[in-house]
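Q: Sequence below, structure please.
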Amino acid sequence: MEIKKSAVAGTLESSDAQVTIEPGTNGIELTIKSSVINQFGNAIKATIMETLERLEITNAKVTVVDKGALDCTLKARVEGAAYRANDIVDNIPWGGTIR
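A: Below you'll find the predicted structure:
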């Protein structure tokens, strides 16, 4: 999936994450800001990268501001931002159905 424009999903509330995705040209440029980066930074990055890979996104600037979100929330926020960035609003294959 090619990212066509900038989009945001999520909030800055506790137990959530705000994901901003923008078009890119140098692969995935990932920036993570998290209050739990020292404990869960590797897991957060792995979840985000796995979701981007599943969506077949290879070029994008992704910024994540994490407030203690669970993996399922991170996945949903990445998916939501990606779909918004491409104006996809119908027949969205949420979650595990994306292959």
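
Q: CA atoms for contacts and neighbours, from now on please.
A: OK.

Q: Need the residues that contact stretch 80-94.
A: 2-9, 19-22, 76, 79 (CA atoms under 8 Å, 6 or more residues apart in numbering).

Q: so how far is the helix or strand hosting Met49 off the chain centroid?
A: Element membership for Met49, per DSSP states H and E: helix 37-54. Centroid displacement of helix 37-54 relative to its chain, using CA atoms, centre = their mean, to the nearest Å, is 9 Å.

Q: by contact count, what packs against that helix?
A: Helix 37-54 sits against helix 71-85, with contacts defined as 3 or more CA pairs under 8 Å, 6 or more residues apart in numbering; DSSP states H and E.

Q: The same query, at a cut-off of 10 Å, please.
A: Helix 37-54 sits against strand 28-34, strand 60-66, helix 71-85, with contacts defined as 3 or more CA pairs under 10 Å, 6 or more residues apart in numbering; DSSP states H and E.

Q: let's see this one next to it:
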Amino acid sequence: MANNVRTAQAGTLESNDIMLTVAPGPAGSGIQLDLDSIVLAQYGPAIRQTILTVLAESDVTDVYIKAVDRGALDCTIRARTLAVLGRAGFLLKGELV
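A: As a prediction, this is how the structure comes out:
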């Protein structure tokens, strides 16, 4: 699952983007997701679900994720989540060891 996992960041605070910061958590701590969004009332649950789905598909557990959304589309949220996981050192499905 993970190899030398470290804190990483992906995305920007520009309009229609999302900035994600991920940090490893202690074993057994689970996923802690802190979401801040300009469209939290309308799309908060959908944003949260997209991030959690990508984490589940990537077999990632025991992390802290801070997400600051500025109206990103679902495809952008997925891409940024994959990017931050890769930068943090998580081995994603399909990667060579």
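
Q: Check the second structure and tell me which residue is nearest its centre.
A: Thr81 (3.8 Å; CA atoms, centre = their mean).

Q: Could you report the neighbour count for the aligned partner of Leu74 of the first structure in the second structure?
A: Alignment note (TM-score structural alignment): Leu74 of the first structure maps to Ile77 of the second structure. For Ile77 of the second structure, the count of nearby residues is 25 (other CA atoms under 10 Å).

Q: same check, this time on the one 10 residues further on
A: By the other CA under 10 Å criterion, the neighbourhood of Arg87 of the second structure contains 16 residues.

Q: So what does it match up with in the first structure?
A: Using TM-score structural alignment, Arg87 of the second structure sits opposite Arg84 in the first structure.

Q: Repeat that for Ala46 of the second structure.
A: Mapped onto the first structure by TM-score structural alignment, Ala46 of the second structure lines up with Ala43.

Q: how near is that match to Val62 of the first structure?
A: Distance, Ala43 of the first structure to Val62 of the first structure, by CA to CA, to the nearest Å: 16 Å.

Q: quick one, which of these two is more surrounded?
A: Val62 (25 against 12).

Q: how close does the more buried one sit to Lys45 of the first structure?
A: For Val62 of the first structure, the distance to Lys45 of the first structure - CA to CA - is 11 Å.

Q: Spell out which residues are contacts of both of the two.
A: Here Val62 of the first structure and Lys45 have 30-32 as joint contacts, going by CA atoms under 10 Å, 6 or more residues apart in numbering.
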